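[1] sequence first, then the predicted structure, then my questions.
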Amino acid sequence: MCGVVGQVVVSGSTRVEESEIRQMLAMIRHRGPDEFGIYLDQQVGLGNARLSIIDLTGGQQPISNADDSLWILYNGEVFNFLELRSELTQRGHRFKTHSDTEVILHLFEEFGPACLERLNGQFAIAIWDRRRKALFLARDRLGVRPLFYTLVDGLLVFASEVKAILAVPRVTARIRPSALMQLFTFWSVQPPHTIFEGIQELPPGCFLMAESGTVTVQRYWELDFPVAASASRASHAAEAEALDQLRQGLTDAVALRLRADVPVGAYLSGGLDSSIIAALIRQRAGQRLTTFSITFDDPDFDESAYQLLMARHLGTDHQVVRATHADIGRVFPDVIWHTETPVLRTAPAPMFLLSKLVRDNGFKVVLTGEGADEFLAGYDLFREAKVRRFWARQPDSLMRPLLLKRLYRFVSQWDDGAFAFQKAFFKRGLTETDAPDYSHRIRWQTTRRAFRFLNPDALAPDRMGTVPLDLGCISYPAGFTDWSPLAQAQYLEIKTFLSPYLLSSQGDRMGMAHSVEGRFPFLDHRLVELCNRLPDQLKLRGMTEKYLLKTLGQTLLPSEVFTRLKRPFRAPIQKSFFGETSPDYVRDLLSPQAIAAAGLFQPKAVQLLVDKVAAGARLGETDEMALVGMLSTQLLHQRFIQDFQMPPPLSSHDRVKIHRADRP
């Protein structure tokens, strides 16, 4: 794992300065504190901050090929690099390191951009071709590792994090108000856009080529599902075969992700997904495993009983960090510094604390269970859409909406008034089952209630004549309408939520804030493609989510774990920002003066919400999300616009290796 930065002259006579590359690297020191490398020539400057995991002594970047015509920067891991290295050796390639980085470079030398199809991993890659004067950037299929870029004054600037791009003097940081409309709809700004005007994110499954004065982006991988007709019920024999394929695929994905020259641990949430991963690690490793968990003082969020049960079952060395309301409020500004985008949940904060626990225990790598809910249909949203489609066939039925009570069993009180409200809520647009966003429309419309806080003047076309971002920014691939309703819902969840939020704000950014790499066996692209081919009933059978995975869990886990009701991972909001431990920054940033100064929200509307929560009123879910969204936006404005702080650039005291070519 690492952080990458770079500047490439696309047009004009701009010159890349070493001092700027050093400053960019200083901004992402947390991603790779072990050592640094820089490559410079007349047209390009490349920089790497390394977190050494594979080939600890020989894998320093940038790395070149035999004749120094190609240079690579790389953030991530390619887990099948040993097999690829063997194939390349047979083709005549010779290696000077034992790193996966050099394997990628030789693979690119052999196959060009098509090399991406052979990589099994999580990565952001930059390769400079000195002969062609061409830059190649690429990102993994599902967007586990980040990569951002901007074009300014004929210069293409790219980096693993936006803060490194903003360290370049010619780049100006501006929050794009209209991007907040995407945030308050999808829970995140949708790629290729970011919250910052003019700065783009390379979408997952895409590569960029900058050559001969042009910059183009192409897709090399896309999600795909079978047509609905082939998503029929599975026979008993087909189910047994699918279970065996899932077991073998997941076991192999875990084994590949245990490849490292440093110790590997695992997150243990107490739920099905992380517990299965931890169990497979113990089966594979046959040695003591260290697991890490987050617990909460607030019993509404705490799952420590299941975590301890699983840790004892596996006999792991179990490490725990406890998150109080005060802890979440205390670290939230640092969380937003690392997310580099507003968020609508406080869930990244405990993940920030958890990665610190991992690092404090001397670990750099953890395996975790993200992806199972998306690809094996674990979210309530999938069951909700199924219930609503069933209800829509008889919209006046009195019995069918009763399934909502079975769906949301965590609702403590289902009296007549509460049920009538829920029934009316879920009946909105009930019969519009042909809408491509049918599964998500209620969620998105609900989140959009926060639009009432936005400043309409800020959302108006800006002085450059641009218009607010189109909220219909989701691209539906060819064949989407031929997929089953479940497949359509999975596609939307993966595209709008998995990479932009879960793998970023709650994943990569919180881990790398403390130099910890997360690895995700469920996101092995072979396993993803297997899950996408499964019949719907093996993912969502009746009202049982993740049916096939639960069947696998019966062979690995205590019954209390694989039979428990699923609980979404959340963290306290209201008590973290208001109450006895309320941080000073909360009232300061949400004050009418601060809101007016930033210009993104309406001061009076924000003040009404602040007064409401300060008076002790319990906020509903949408108001809590609006509160977090506005507070995190204000923090972002403060840290990145109003008072952007840069650490000193890399100096002679840092371990920096510099390569210079054709440079006076």
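    It's in.
[2] every contact and neighbour count from this point should use C-alpha atoms.
    Noted.
[3] any idea how far the longest helix along the chain is from the chain center?
    In the chain, with assignment by DSSP state H, the single longest helix is helix 236-256. What separates the centre of helix 236-256 from the centre of its chain is 25 Å, taken as CA atoms, centre = their mean, to the nearest Å.
[4] neighbouring contacts of the helix or strand just after that helix?
    For helix 236-256, the following helix or strand on the C-terminal side (DSSP states H and E) is strand 264-267. Outside strand 264-267, the residues that touch it by CA atoms under 8 Å, 6 or more residues apart in numbering are 258, 274, 277-278, 289-293, 363-369.
[5] same question, stretch 466-486
    Outside of stretch 466-486, the residues within contact range by CA under 8 Å, 6+ apart are 178-179, 181-182, 190, 225-228, 231, 382, 386, 436, 459-461, 488, 496, 536.
[6] buried ones in that stretch, by neighbour count?
    By neighbour count on 16 or more other CA atoms under 10 Å, the buried set for stretch 466-486 is 468-469, 480-481, 483-486.
[7] counting neighbours, which bits of stretch 366-377 end up buried?
    For stretch 366-377, the neighbour count (16+ other CA under 10 Å) marks 366-377 as buried.
[8] circling back: who wins for neighbours among the contacts of strand 264-267?
    Scoring these on neighbours with other CA atoms under 10 Å, the highest-scoring entry is A278 at 28 neighbours.
[9] sticking with it, tell me its helix or strand.
    Using DSSP H and E, A278 falls within helix 272-285.
[10] A further structure is provided below for comparison with the first:
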Amino acid sequence: MCGIVGIFDTQGTREINRQTLNKMNESQHHRGPDEGELHLETALGMGHRRLSVIDLESGQQPLFNEDRSVVIVYNGEIYNYRELMSELIQLGHKFHTRSDTEVVVHAWEEWGESCVHHFRGMFAFGIWDRNQQTLFLARDHVGVKPMFYSLLPDGFFVFGSELKSIMTFPALSRKLNPQAVEDYFAYGYIPEPKTIFNNAYKLSPGHHITIKVGDNSVQQVKYWDLPFKTEPPRSEQEIAHELIDRLRDSVQSQMVAEVPLGAFLSGGVDSSAVVAMMAQKNKEAVNTCSIAFNDPAYDESQFANQVAQRYETTHHTNTVSMDDYGLIDTLAHLYDEPYSDSSAIPTYRVCQLARKRVTVALSGDGGDENFAGYRRYRYAMAEQSVRSILPSGLRKPLFGTLGKLYPKADWAPRMFRAKTTFEALANDLVEGYFHGVSIMPDRVRDQLFNDQFRTELQGYRAIQVMQEHAALAPTEDPLSLIQYLDFKTYLPGDILTKVDRASMAHSLEVRVPLLDHTFVEWVSGLPPTMKLRGAEGKYIFKKSLQPYLSDEILYRAKKGFSIPLADWIRGPLRSKVRAAVLNPMMLDTGIFNEPYLHHMLEQHESGLKDYSAPLWSLLMFATFLRVSVNS
């Protein structure tokens, strides 16, 4: 696991400034503390920070082919690299290392852009082919590893593993992208391919870019998509048996490392399933790490302990205070753009704990997206069943009117928030789902932004992100469609971003066997009723795991990494939040409606309404401005 950077002159004639390239590279020192190297030639510079995991002695980068006409900087792991190495040797390629990086180089030589179809793993890389005068960038299928880039007006193209790396490039403007601001205050993160800055972008999962000398534009090309290809009918028992075989294969394929390896263990279904499969493979005890909270209402460590005892893991637990809000500035620096998922705090802490014991950790991320485990899937399907009964011409005016008239009950569980439910029912599936996952619904954002900023948006609304993905979805099934939307937005934009930055801050590599793309493809083809059956999410996943985990682990209510935001903002963070939200730096952005900021603060502090999610997102936006824009 590493950090990569690059500068490419699309004119093909200018020299690259070594000092600038080195500054870009060193901005990501935390991603690769073991080694750092640069390569420069006319029109090209590449940098690499290395966290040594495979081929510790000879896997240095940038890495070249035999005649040094092809050079790569690469971040990730190709889990089938040994099989590919054998295949490439048979095709006449000669290897000088045992690293998966060199496999990517020879795969490019053999298959060109199609090389990505041969890889099973997580990756983001840049390859320069001097003979073809071509720069090729690629990101893995589901977006485990990040890639940022920008093509500047003067013809320089820059790329890197983190946004901070390319933002050190002097000519890159820090002007905010209004659409990205709208997206952030709807989703709590900025979905691909946008970033918070106008001329900086994320390479989307399952996409690559090819740039040749003389090109003056950049186009992302999709090479993979979630298929939702229907599997032939089979019995529940047959599906459960194959699921375990595929899960075991995915886990075991990701246990290749020449450094200490372990797993996160929260005591939930997904991480427990991964640990169960690891324990069957390992002759030695698996290293597992979890965090406990000092508040019993949030603590799930007893369930992690139960799994650890069953599989006799070497288990490490660290107790975290529920008042662990001292990381706010740290998080703003890590994420480089506004990011409001407050579970980033405990995620940072569990990565910090794990790095004391291991260099590589397997996680259970992806189980909810694969097997419809989130509660919001259940709510969305319940709403969709009502939509299917009433015609649109009757449903929209009826529930639209009820939504406007009914008082808002932020304090209630979602199923009892009639206003929210009525508003969702008035919309179609995509609109309703967007409404359900938004941290601020349209009516709140309409009041949050001032007239000037709404004019800048030119009618753009954050729902367009989901609508554009939905238009390309390879499925018409309602449940599969919203799973597809999460794979395109929430999973890469929130979950995988959170884990990548939190883990790499501690030079820890995290692998996600539930997101192996061959496993994801197979699961996508299972009948939706095998994922969500009635009120039970992850139906077939839990059934298949019954021989390996107790019913208490499989069927208890899901908590997740939650923290008491509402209490923090009314209590110890009250003055900090108020000062940040009403800071002149925020008000001078030309974005916010100041009276409404006062309204939200006063309503929340008095306990009349719960504005914790909007206020936290405003706090993180203000911190981003201070740390990343005005620093």
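    Okay, I see it. Remember, predicted model here, so these are calculated numbers, not experimental data.
[11] which members of the buried residues of stretch 466-486 of the first structure are the farthest-apart pair?
    Across those, the longest distance by CA to CA is 32.5 Å; it joins P468 and S484.
[12] can I get the buried residues of stretch 366-377 of the first structure in CSV with distance to D317 of the first structure?
    CSV is the format used below for those (distance: CA to CA, whole Å):
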residue, distance to D317 of the first structure
V366, 14
L367, 15
T368, 16
G369, 19
E370, 22
G371, 25
A372, 25
D373, 27
E374, 29
F375, 30
L376, 29
A377, 31
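[13] residues in contact with the residue nearest to the spatial centre of the first structure?
    With distances taken as CA atoms, centre = their mean, the first structure has L503 as the residue nearest its mean C-alpha position (1.6 Å). For L503 of the first structure, the contacting residues are 143-144, 370, by CA under 8 Å, 6+ apart.
[14] ok, which stretches of the stretch 451-600 of the second structure are strands?
    All strands of the stretch 451-600 of the second structure, identified by DSSP state E, counting those that start in this stretch, fall at 509-511, 532-533, 536-537.
[15] if I look at the counterpart of E241 of the first structure in the second structure, how far off is F541 of the second structure?
    In the second structure, E241 of the first structure lines up with E238, judged by TM-score structural alignment. To F541 of the second structure, E238 of the second structure is 13 Å away according to CA to CA, to the nearest Å.
[16] of these two, who's got more company?
    Shown here are E238 of the second structure and F541; by other CA under 10 Å, F541 has more neighbours (24 against 11).
[17] pull the contacting residues for that one.
    240, 243, 371, 531.
[18] likewise P227 of the second structure?
    P227 of the second structure makes contacts with 474, 521, 524-525, as judged by CA under 8 Å, 6+ apart.
[19] just the strands of the stretch 451-600 of the second structure: most buried one?
    Sort those by mean neighbour count, taking mean count of other CA atoms under 10 Å, and strand 509-511 sits at the top with a mean of 25.
[20] so where is it in the first structure?
    Strand 509-511 of the second structure lines up with residues 517-519 of the first structure when matched by TM-score structural alignment.
[21] L334 of the second structure corresponds to which position in the first structure?
    In the first structure, the residue matched to L334 of the second structure (TM-score structural alignment) is H338.
[22] for the stretch 1-150 of the second structure, what spans make up the helices?
    Taking DSSP state H, counting those that start in this stretch as the criterion, the stretch 1-150 of the second structure carries its helices at 18-26, 81-90, 100-111.
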